[in-house]
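K.L.:
I would like to see how this sequence folds:
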Amino acid sequence: MTNLAHVFPVEPASRTNRAPSKKSARSQKQTSRLAMTLYRLYQSLIKIPVLCVIAYLMYFLYPAIELDPRVPVHPSVRSFPKRLIDIIGSIIGLAFTALLFIPLAIAIKIESAGPVLFKQKRAGLMSKPFAIWKFRSMVKNAEILKQKVTNEIADLTDGNTQSADNAKFFKNKKDPRITKTGRILRKTSLDEFPQFWNIFIGDMSLIGTRPPTFAEVGLYEIENEYTDSKMTEWSRLDVRPGLSGVWQVSGRSTVRSFEEVMEFDLYYKQNWSLRYDLWLIWKTVMVLFEKDNGAV
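P.N.:
Below you'll find the predicted structure:
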């Protein structure tokens, strides 16, 4: 994505904490000629005025086209059927969002001053930055007031609430920054509906890992390994972030440590399939109608 191979000499083999994978470790000779042709065509068209529209259309239908086919990423990233599901699902979701926008906007504006929508920079696939959208559920200056709110997340490994892992994941069940309307939005997950736009344009997927903030990514460590495959905290960035996932359907407000979040995300990465995605979509819809759905 950065084309650093054209600037710096890259050795064919280097030390890594990741275990080799036969499925992802593909040599240049094994790379599909069609995939390489489409990738080069996209790279050429994106630089040409007017014709760049074709490149944008190619990216919309298949966001993975911006990635060099030789770059090893999670199989879900290059799955065209998964992208079709995302497009169809996001269109349906945007239709519901359009119907709810006016009444929700009025409720949000009546209770507190500030914009209706909240935008925040998050780390996407391979840490590519993107702006995530939500209906605003907090007061206008919530980010500034965050330092005054207690982080209730405890590190399960040593019980030390001041450990570095706490900064990687923030949670306060009775966060005073959340408005009354915001609590209803979060309880029903309506605050997440604008993210269907992120899915539509290819920044996110319907199902994936939790999109972290860059403040969280800045605290990731290479030494921390999870699962028998020696996956690290950076491994979650090999998957496109999702609106929902294993964490969301497992009662997200009951998660009390960053390690639990990592386990959910890496479990999805290891067990991904289109069938599993469809099951998680169905489970997400069912969870929304549960009285005690684990949402804050």
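
K.L.:
only C-alpha atoms for contact and neighbour calcs from this point on.
P.N.:
OK.

K.L.:
against residue 115, how distant is residue 136?
P.N.:
7 Å (Cα to Cα, to the nearest Å).

K.L.:
now do the contacts for residue 186.
P.N.:
Shown in contact with residue 186 (Cα atoms under 8 Å, 6 or more residues apart in numbering): 137, 192, 295-296.

K.L.:
to compare with the earlier structure, here is another sequence to fold:
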Amino acid sequence: MNNPLPNTAIVPEEEKLPIKIIFIERDDKVVVDFLKKFGKKIHIKIMGTPEECLNYLKNTYPPDAIVINKGNGGLKFLETIRGQAWTRSLPVIVTSENITAGLIKEVQEKGGDDIYPIDFSSGDLIVRLEYFIKRRHYKAMQQTKASILDVKIPFWKRFIDVTTTGLALLLLSPLLIIVAILIKLDSKGPVIYLSKRVGAGYKIFSIYKFRTMRTDADQLIKNMGSLNMYTKQTEQKQIAGLCDTCQAIGSCQQQLYMDGEMICEKMYLSEKKEKAAFMKFQNDPRITKLGRFLRNTSIDELPQLFNIFLGDMSLVGNRPLPLYEAEKLTTDEYIERFAGPGGLTGLWQVTKRGKGKKEMTEEERIQLDIEYARNFSFKYDMKIFFMTFPALLQSENV
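P.N.:
Next up, the predicted model:
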């Protein structure tokens, strides 16, 4: 069992944390030998008995691992550790003077993490301890992500959503009917446009909007990359498809074979990273004449009142994103933006576009979404809601 498990790469020296272990051993000679071998590499707390260790753990931050000899009640101690919720995940290493296949199997069955000879003459203890630290951090991060994506909508927010949208749908029903008729007369195609969106907790649902584009809009977008208003304004001139580093040398030093051609891998990765996540276009030719008016007045958003009434999203929150945008934001740095409720209007709409600014980077939007997810409250929602009205007539033609 003392062969490192997968993903046990050693952490770079500058990123390493102190490794803290509890060593349970009654034999003074074994303790001295252990200290001589590992004392300068790890922080060691010596315990004489398993009972002493358990009492210590009740009042102390858990160590990175516990090392205990089989002859010192190691297997019984292992059962005790695994039988209690507050110590169940602690890494436990068992040592023995005689390691047999039967002992290895028994340690595995009881939930032991590793087994070593009593003198640690084989296996790399330091590598294993570093692995335990990485595993603990990984599990903590997974738990954090799980809590972030488990979004609970407060009662006050849901009550406001249902009552306001229910009343609004009744009052606006004549307008909704008139707009639906005009859309039918203006261009061919359905009245309502459905598209998949990712909302709070990364929940995927279909969002409702009045159709403002031609029915072949999805095919046209493939040929409109140069019009994307969020792509970088300046492009570096590439010589023979090489990145800056390779240009200086005169030939590609890191080739990648793709679609039947040899390309510079560094340049490919750089271009891929720089692709914008938010696709917005100025004077978009895909938009119908009526559609441009509906967008500029935000009337095209009104069918989303049904989404709010059904609980897919809220009046105020982070805008639900298309799937191709949402998949770019699942890293540890950005996932928190999905911890906030999805909304019809939100913080970045009223603080940026509502003030007439034409340019907004992807990073600015994400950070505003994260800020809302961390701080949303009744007072904050009301402030954003009433700031939305001046922002309805957008200065952008998008």
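
K.L.:
more neighbours: residue 136 and residue 115 of the first structure, which one.
P.N.:
Between residue 136 of the first structure and residue 115, counting by other Cα atoms under 10 Å, residue 136 is the more crowded of the two (26 against 14).

K.L.:
do I have it right that the more buried one meets residue 191?
P.N.:
Yes: at 6.9 Å, residue 136 of the first structure and residue 191 qualify as touching, with contact defined as Cα atoms under 8 Å.

K.L.:
between the two, what contacts are shared?
P.N.:
residue 182.

K.L.:
can I get the contacts of residue 186 of the first structure in a markdown table including secondary structure, neighbour count and distance to residue 60 of the first structure?
P.N.:
Output for the contacts of residue 186 of the first structure, formatted as a markdown table (DSSP: H, G, I helix; E, B strand; the rest coil; neighbours: other Cα atoms under 10 Å; distance: Cα to Cα, whole Å):
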| residue | secondary structure | neighbour count | distance to residue 60 of the first structure |
| --- | --- | --- | --- |
| 137 | coil | 24 | 30 |
| 192 | helix | 18 | 21 |
| 295 | coil | 22 | 31 |
| 296 | coil | 22 | 33 |
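
K.L.:
so which of these comes closest to residue 87 of the first structure?
P.N.:
Within the contacts of residue 186 of the first structure, the smallest distance to residue 87 of the first structure is 16.7 Å, found for residue 192 (Cα to Cα).

K.L.:
alignment lookup: residue 112 of the first structure to the second structure.
P.N.:
Using TM-score structural alignment as the criterion, residue 112 of the first structure maps onto residue 187 of the second structure.

K.L.:
how about the strands in the stretch 51-200 of the first structure?
P.N.:
Counting by DSSP state E, counting those that start in this stretch, the stretch 51-200 of the first structure has strands at residues 117-123, 129-135.

K.L.:
highest average neighbour count across those?
P.N.:
strand 129-135 (a mean of 18; mean count of other Cα atoms under 10 Å).

K.L.:
tell me how far that one is from the chain's mean position?
P.N.:
Relative to its chain's centre, strand 129-135 of the first structure lies at 10 Å (Cα atoms, centre = their mean, to the nearest Å).

K.L.:
so where in the second structure does that strand end up aligned?
P.N.:
Residue span in the second structure matched to strand 129-135 of the first structure, by TM-score structural alignment: 204-210.

K.L.:
this completes my enquiry, with thanks.
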